[in-house]
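Student: sequence plus predicted model, see below.
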Amino acid sequence: MGWTVRETTDGVDWDEAAELVERAPLGTRDPRDLRAAFEASAHVCFVYGEGRLLGLGRALSDGVWQGGIYDVCVLPEAQGAGVGRAVVSALLSRMEGLTVILFASPGKEPFYERLGFRRMKTGMGRFARYEERREQGYVE
């Protein structure tokens, strides 16, 4: 499966992106909110192939010390083909030398470990919709 990596929000079909996020499954996102979040991010990545959006992700960064990767999603039928690795690698390449954190979906931790991420012992979070996140397995 061949694909194209794009690092701009220009020309993104936000309805298609919201559908990808839901199918990944990362939850339901309003296309307008998804667009606002990606356009406000320091770095973005979209992977296209076979005439459609296969994967996406975004990063926030201060450009000096810290970065965070968010919303990494790949269509279920494209998982295991390297699309997720392409998304994360593109984002990491824009944050060389920084400490980068992310939230992994429960069960996806081994994927990120293969890309050099390590589990944190002191990580803490303050979550919007805490009960929902607890039920999804993100927090204790």
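Tutor: Arrived safely, thanks for sending. Numbers count the residues shown, from 1 in each chain.

Student: for the rest of this, base every contact and every neighbour count on C-alpha atoms.
Tutor: OK.

Student: in this structure, which residue is most central in space?
Tutor: Within the chain, the residue whose C-alpha comes closest to the C-alpha centroid is residue 72; the distance, by CA atoms, centre = their mean, is 1.8 Å.

Student: for it, which non-adjacent residue is closest in space?
Tutor: With CA to CA, 6 or more residues apart in numbering as the criterion, residue 72 has its nearest non-adjacent residue at 4.1 Å, and that residue is residue 57.

Student: contacting residues for residue 42?
Tutor: 58, 59, 60, 61 (CA atoms under 8 Å, 6 or more residues apart in numbering).

Student: tell me, how many residues neighbour the third one?
Tutor: In terms of burial, residue 60 registers 20 neighbours under the definition other CA atoms under 10 Å.

Student: and here's the other structure:
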Amino acid sequence: MSPIKIDVNDLTYKINPDLSTIDWTYVCELFDKVDWRTRVEADIEAAFRRSSWTLFIYKEDQLIAFGRTIDDGRYYAILADIIVDPDFQGNGLGKYLVNTLNEKLGDNYHFVNLTAAPGKGDFYKSLGWKKQSTCYIWPQGPKQKRLHTEPDPEEPTA
């Protein structure tokens, strides 16, 4: 299915909006739509409330993309939950999210990281991001281990 083509000038961009106006049920539906781990409304709202920057993109009243940053104010910052509705991918929204959130962080940090969804690495590389060789993950389950880690030749296989 081809993405829905849109005029980016017809969109509404909300940076750090009043989070009480966000439809958290639909935010969770977008996580499901991109096949990410299921989110609980209250938990994802709490996570966004603790974020340093949030960005939501709407086409009319429909939420079609969002992202956020998490940081300690000095050393480490993370771009997180960069989500574009698959029906609207290919319109530059992911690029806009990543670039805008990164600009909001500024040059104040020693490390700015993000975790790419499987298959999205080339997208981030096209924006100038580099694959980090020293980053590790503590997998929170078999799916996360399978999707986000390299095979360990010393680990027995099932």
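Tutor: Yep, that arrived. Quick caveat, the model's predicted, so the values are computed rather than measured.

Student: looking at the contacts of residue 42 of structure 1, which are in helices?
Tutor: When helices are assigned by DSSP state H, not one member of the contacts of residue 42 of structure 1 lies inside them.

Student: and whatever residue of structure 2 lines up with residue 34 of structure 1, how close does it get to residue 102 of structure 2?
Tutor: For residue 34 of structure 1, the equivalent position in structure 2 is taken to be residue 44, counting by TM-score structural alignment. As defined by CA to CA, to the nearest Å, residue 44 of structure 2 lies at a distance of 21 Å from residue 102 of structure 2.

Student: tell me which of these two has more neighbours.
Tutor: The neighbour comparison of residue 44 of structure 2 against residue 102 (other CA under 10 Å) goes to residue 102, with 19 against 15.

Student: leaving out the residues flanking it, which one is nearest to the more buried one?
Tutor: Of all residues beyond its chain neighbours, the one nearest residue 102 of structure 2 is residue 79 (7.5 Å), with distances taken as CA to CA, 6+ apart.

Student: follow-up on the earlier one: make a markdown table out of the contacts of residue 42 of structure 1 and add distance to residue 24 of structure 1.
Tutor: Written out in a markdown table, the entries for the contacts of residue 42 of structure 1 read as follows (distance: CA to CA, whole Å):
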| residue | distance to residue 24 of structure 1 |
| --- | --- |
| 58 | 15 |
| 59 | 18 |
| 60 | 21 |
| 61 | 24 |
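
Student: so which of those comes closest to residue 9 of structure 1?
Tutor: Proximity of these to residue 9 of structure 1 was ranked by CA to CA; the top entry is residue 58 with 10.4 Å.

Student: ranges for the helices of structure 2?
Tutor: According to DSSP H, structure 2 carries its helices in the segments 24-33, 41-49, 93-105, 121-126, 142-148.

Student: how near is the aligned partner of the residue nearest to residue 72 of structure 1 in structure 2 to residue 149 of structure 2?
Tutor: Matched by TM-score structural alignment, residue 57 of structure 1 corresponds to residue 67 in structure 2. From residue 67 of structure 2 across to residue 149 of structure 2, the span is 23 Å (CA to CA).

Student: counterpart of residue 140 of structure 2 over in structure 1?
Tutor: Residue mapping for residue 140 of structure 2 onto structure 1 gives residue 128, with TM-score structural alignment as the criterion.

Student: in strands only, show me the contacts of residue 42 of structure 1.
Tutor: Within the contacts of residue 42 of structure 1, membership in strands is found for 58, 59, 60, 61, as judged by DSSP state E.

Student: among the residues you listed, which two are most distant?
Tutor: Pairwise distances across those (CA to CA) peak at 10.1 Å, for the pair 58 and 61.

Student: who has more neighbours out of these two?
Tutor: Neighbour totals were compared for residue 58 of structure 1 and residue 61, and residue 58 leads with 25 against 18 (other CA under 10 Å).

Student: wait, the more buried one touches residue 47, no?
Tutor: No: Residue 58 of structure 1 is beyond contact range of residue 47, at 11.9 Å (criterion: CA atoms under 8 Å).
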